[in-house]
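**Q** Just need the structure, nothing else, for what follows:
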Amino acid sequence: MYRHTNRVSKNIYKSNSNQKQQAQQENDETNPVQKTPNLRRLVIITDYNSGEPVTHKLELFKTDHIDCYKVFVDWRLWKERIGWSNILKGIRKALPRLLRV
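**A** Below is the predicted model:
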């Protein structure tokens, strides 16, 4: 490899730092940071099995763990921290199948 003089080394450093700054500015403009809301998911269940329709509302709020939610069912706290698959399991158990008549 060839040796670089001191002047050439400074120019290389300047051009690299300029390229990094330009790339960072482009990333900041194209990918703005999005703030996630506290209410992550809303599940509305309407049950027609009884004589008249009954609607339940599940509100899933953000917690400190990834893929865990604080769940309110009809505005009452159901679980402080629960995962998505366990939420679906709870819905399945709470709304069992009915016999065909």
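
**Q** C-alpha only now, for contacts and for neighbours.
**A** Will do.

**Q** Give the other helices and strands that the host helix or strand of Ser9 contacts.
**A** In this structure, Ser9 sits in helix 6-30 according to DSSP states H and E. Using 3 or more Cα pairs under 8 Å, 6 or more residues apart in numbering; DSSP states H and E as the contact definition, helix 6-30 packs against no other helix or strand.

**Q** To check against the first, give me the structure of this:
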Amino acid sequence: MYRRSHKYQQLRARIAQSIAKRENERLKGVNETGIEPLLPDLRKKIEVTSYDTGESKTITFEIFQSDRIDCYKVLVDGKLWKKRVGLSKILKGIRKALPRHSRLG
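**A** Next up, the predicted model:
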């Protein structure tokens, strides 16, 4: 393990204090300094209503924040569908959930 100088330790302490201060301001929701508030867990909600079978059928996709930036946790009608999935695979799932129907008349 490398030794850290006293000057370097002071620099690390100052950086840690500034990060903690910024995070506290973010948690308070202070926007005067231009800091954005934390995003909500629910990121998107997609409601698909299908009228193909003669009666309306609504499927609700709730897209929540996941542990990765480019992935989401998805609930379909309140039940967990995927714990971590990308947006393109969510759209693929919507496409597959709504099959084509022939004309009724």
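
**Q** what are the ranges of the strands in the second structure?
**A** Per DSSP state E, the second structure carries strands over the ranges 42-50, 57-65, 72-76, 79-85.

**Q** Now do the same contact list for Asp74 of the first structure.
**A** His56, Lys57, Leu58 (Cα atoms under 8 Å, 6 or more residues apart in numbering).

**Q** center of the second structure, which residue is that?
**A** Gln65 (2.5 Å; Cα atoms, centre = their mean).

**Q** What residue in the first structure is paired with it?
**A** Residue correspondence to the first structure (TM-score structural alignment): Gln65 of the second structure is matched to Lys62.

**Q** thought its match was touching Leu39?
**A** Yes - with contact defined as Cα atoms under 8 Å, Lys62 of the first structure counts as touching Leu39 (6.4 Å).

**Q** deepest of the strands of the second structure, which one?
**A** Mean neighbour count (mean count of other Cα atoms under 10 Å) peaks for strand 72-76 among those, with a mean of 21.

**Q** contacting residues around the residue lying closest to Leu42 of the first structure once chain neighbours are set aside?
**A** Spatially, and ignoring its direct neighbours in sequence, Leu42 of the first structure is nearest to Glu59 (4.8 Å; Cα to Cα, 6 or more residues apart in numbering). In this structure, Glu59 of the first structure makes contact with Leu39, Arg40, Arg41, Leu42, Val43, Val71, Phe72, Val73, Trp75, judged by Cα under 8 Å, 6+ apart.

**Q** Mind doing that once more with 7 Å?
**A** Contacts for Glu59 of the first structure (Cα atoms under 7 Å, 6 or more residues apart in numbering) come out as Arg41, Leu42, Val43, Val71, Phe72, Val73.
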